[in-house]
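Attaching a predicted model along with its sequence, questions to come.
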Amino acid sequence: MRISIRDLVTLRARTPQAIAEAAARRVRRPLIGAGGRLMIVAADHPARGALAVGDRQLAMADRADLLERLCVALSRPGVDGVLATADILEDLLLLGVLNDKVVLGSMNRGGLAGASFELDDRFTGLRAEDIERLRFDAGKLLLRIDYDNPGSLRTLESTARAVNEMAARRLPLFIEPFIVQRVDGRVRNDLSAEAVARSIAIASGLGGTSAYTWLKLPVTDDPDDMAEALKASTLPVVLLGGEAHGDQQGVYEKWRKALQLPTVQGMVAGRALLYPAEGSVETAVDTAVGLL
């Protein structure tokens, strides 16, 4: 029997073991389904303190609203699964909406948005053993590389260790790499083709094997350069969505072009679908699915 969002607090307080029980009975599916493409909805932003969507600074701070949006997105045809931290995934488990869905656990959320230690991105989320124990299907980590910040080296080392730990369990790991720099105190992603290619090469070589490694990549500033950047590796790729910044149609067009490239196997999008600049969650999700 499914419960409602308003029942989550009571269930968590009185029967915390219900989470493990829900994880044990969840119906699983292969990572790549019959359609041959992946469409994953992302919601791991809150754990890094990134709550803003556009000019709404606390948009993702309303957990009930976020869960409602996720439930809508997961109910749409063609949506394969969800990426989130343990708290959100466990809410979705209790709500009973993760059967036959791919579940990706977010692993490193310690690089809090705007913090002085943002690029020393510690692994404060799900560990490989947690993903295995909860019968989730894959992991995801963020790898931001600033050549002027020693915190990036610690993140690189931790990432290599996570690659090994996930591969030992034969669990896919999605690495989201960026070359970054601080501009006026804020971390900025370099989305030039050269920087994206360099980030791909670095991420691809981490760990003792790349057999279970996937890449989660942004579209380059000039979408026409994306094919050149993707020549840096033979690893399978999913596109990341990012924010629409009011230009929803422009975002869709960038995704459409990049999804035609041979190494791209699908996409992982969050705020652009859950909090679309225009239209409903249903419309945004269905449009993205149509691009696949």
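Okay, I see it. This is a predicted model, so every value here is computed, not measured.

When you work out contacts or count neighbours from here on, use the C-alpha atoms and nothing else.
Will do.

can you pull the contacts of residue 20?
Going by CA atoms under 8 Å, 6 or more residues apart in numbering, residue 20 touches residue 134.

Which strand or helix spans it?
Assigning secondary structure by DSSP states H and E places residue 20 in helix 18-25.

Please enumerate the helices of the stretch 151-292 of the chain.
Taking DSSP state H, counting those that start in this stretch to define them, one finds helices in the stretch 151-292 of the chain at 151-168, 193-204, 226-229, 248-258, 271-274, 281-291.

from those helices, which stretch is densest packed?
helix 271-274 (a mean of 26; mean count of other CA atoms under 10 Å).

for that one, packing partners?
Judged by 3 or more CA pairs under 8 Å, 6 or more residues apart in numbering; DSSP states H and E, the packing partners of helix 271-274 are helix 63-75, helix 281-291.

check contacts around residue 256.
291-292.

repeat for residue 12
Contact analysis of residue 12 by CA under 8 Å, 6+ apart lists residue 18.

Could you look up the SS state of it?
State at residue 12, reduced to three classes by DSSP: H, G, I helix; E, B strand; the rest coil: helix.

Use this one as the comparison:
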Amino acid sequence: MTETHISSAKFEDLRRIRAEAPATVTELFRDRKRRDLLGDDGKLFIVAADHPARGALAVGDNPTAMANRYELLERMAIALSRPGVDGVLGTPDIIDDLAALGLLDDKIVVGSMNRGGLRGASFEMDDRYTGYDVTSMVERGIDFAKTLVRINLADAGTSPTLEATANAVNEAAAAQLPIMLEPFMSNWVNGKVVNDLSADAVIQSIGIAAGLGNDSSYTWMKLPVVDEMERVMEATTMPTLLLGGDPGGDPDATYASWQNALALPGVRGLTVGRTLLYPHDGDVAQAVDTAAAMVHNL
């Protein structure tokens, strides 16, 4: 990664704002230039960076790839500068950094809500809502809400997570705030939570998640690209963004699977993080441009 978008002076200013003038972050966020949720083509391409808040810093075989916040912000700045990138998904710390750096004009901002189910924790399935809430997102002018809905039929922690998610759906609908649900059927395997990526499991998770709350009119889905994706998309009428998942394997095969899934009815775009921010060859701009071209036919 050789491209640079944030100077050392900008980072120094960010540190100064956080220490000496924290109200500036709110002001910069409030005064940013806004845009409509969907452009003329009705598609969305969102870059995700909410992984560290769950203690998930690994990319591929590097366990601390996302640990350096300055490097992550630099990669985010490169991604947000590329044509066709509509916005960013993050927790408050990431979004506030990007706002203070002046990188959110004309971008859709998606607030990540539940990050309490820390990776590897005994309580991982009890995925508390420890990030944004609907009230704060509406007050700050955030455009979209996002939740993770892992459903483990063998773990009682799933129950409070489902209840909290239903409440979030209710609050978002009342506020007319779009909210995307990222559902999985999950299991404990050798002490780790493993998501079932079979088509039948994804379809089952959609059925459960789609029924949460008392008003589904503002609910979107955020779904993995799996085999038999045609069957998966037949399981919902809700607008859907595809997620990138953990990077690995053949990038060309990954891109091909995205391209095929993007052509399906109901699919509105991509929400991808590590696969594009930490590509195998280190070229963030090229990886982002490849995905943007698929979403927006650039």
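Here it is on my side, so go on. Computed from a predicted model, the values in this text were never measured in an experiment.

Would you format the helices of the stretch 151-292 of the first structure as TSV with distance to residue 63 of the first structure included?
Shown next, in TSV, are these (distance: least, CA to CA, whole Å):
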stretch	distance to residue 63 of the first structure
helix 151-168	29
helix 193-204	32
helix 226-229	35
helix 248-258	24
helix 271-274	13
helix 281-291	16
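
re the thing from before, give the aligned range of the helix holding residue 20 of the first structure in the second structure.
Alignment note (TM-score structural alignment): helix 18-25 of the first structure is matched to residues 24-31 of the second structure.

how big is the offset of that stretch relative to the first structure?
Once superposed with the first structure, the aligned residues differ from stretch 24-31 of the second structure by a mean of 0.8 Å; criterion: mean CA distance after the TM-score superposition for the first structure.

In the second structure, where's the longest strand?
For the second structure, the longest strand by residue count, based on DSSP state E, is strand 179-189.

how far apart are it and its match in the first structure?
Averaged out, strand 179-189 of the second structure is 0.5 Å away (mean CA distance after the TM-score superposition for the first structure).

In the first structure, what range does that strand match?
Residue span in the first structure matched to strand 179-189 of the second structure, by TM-score structural alignment: 173-183.

can you count the residues close to whatever residue of the first structure lines up with residue 129 of the second structure?
Mapped onto the first structure by TM-score structural alignment, residue 129 of the second structure lines up with residue 123. Per other CA atoms under 10 Å, the neighbour tally for residue 123 of the first structure reads 19.

quick one: residue 123 of the first structure and residue 49 of the first structure, what's the gap?
Here the criterion is CA to CA, to the nearest Å. By it, residue 123 of the first structure lies 15 Å from residue 49 of the first structure.

same deal with residue 187 of the first structure?
Using CA to CA, one gets 14 Å for the distance from residue 187 of the first structure to residue 49 of the first structure.

and what of residue 40 of the first structure?
21 Å.

neighbour-wise, which of the two wins?
Using other CA under 10 Å as the criterion, residue 40 of the first structure and residue 49 rank with residue 40 on top: 27 against 18.

and the more buried one, what is it in contact with?
Contacts of residue 40 of the first structure (CA under 8 Å, 6+ apart): 79-83, 102, 267-269.

which residues touch the aligned residue in the second structure for residue 134 of the first structure?
Aligned counterpart of residue 134 of the first structure in the second structure: residue 140 (TM-score structural alignment). By CA under 8 Å, 6+ apart, the residues touching residue 140 of the second structure are 26, 29-30.

Pick the one among those closest to residue 280 of the second structure.
Within the contacts of residue 140 of the second structure, the smallest distance to residue 280 of the second structure is 32.9 Å, found for residue 29 (CA to CA).

Identify the residue spatially nearest to the closest one, adjacent ones excluded.
Distances taken as CA to CA, 6 or more residues apart in numbering place residue 99 nearest to residue 29 of the second structure, at 5.6 Å, with adjacent residues excluded.

Show me what that neighbour aligns to in the first structure.
Checking TM-score structural alignment: residue 99 of the second structure goes with residue 93.

and that match, which of the three is it?
Residue 93 of the first structure is classified as helix under three-state DSSP.

Was I right to think it contacts residue 21?
No. Here residue 93 of the first structure lies out of contact with residue 21, judged by CA atoms under 8 Å, at a distance of 9.4 Å.

who's more crowded, these two?
Ranked by neighbour count (other CA under 10 Å), residue 93 of the first structure and residue 21 place residue 93 first, with 22 against 13.

Just list the residues touching the match of residue 129 of the second structure, thanks.
Under the criterion of CA under 8 Å, 6+ apart, the neighbours of residue 123 of the first structure are 107-110, 158.

What residue in the second structure is paired with residue 289 of the first structure?
Mapped onto the second structure by TM-score structural alignment, residue 289 of the first structure lines up with residue 292.

and what of residue 143 of the first structure?
Alignment note: residue 143 of the first structure maps to residue 149 in the second structure; criterion TM-score structural alignment.

My read is that its match contacts residue 210, right?
No. Residue 149 of the second structure lies out of contact with residue 210 (CA under 8 Å); the separation is 10.6 Å.

Map residue 207 of the second structure onto the first structure.
Using TM-score structural alignment, the equivalent of residue 207 of the second structure in the first structure is residue 201.
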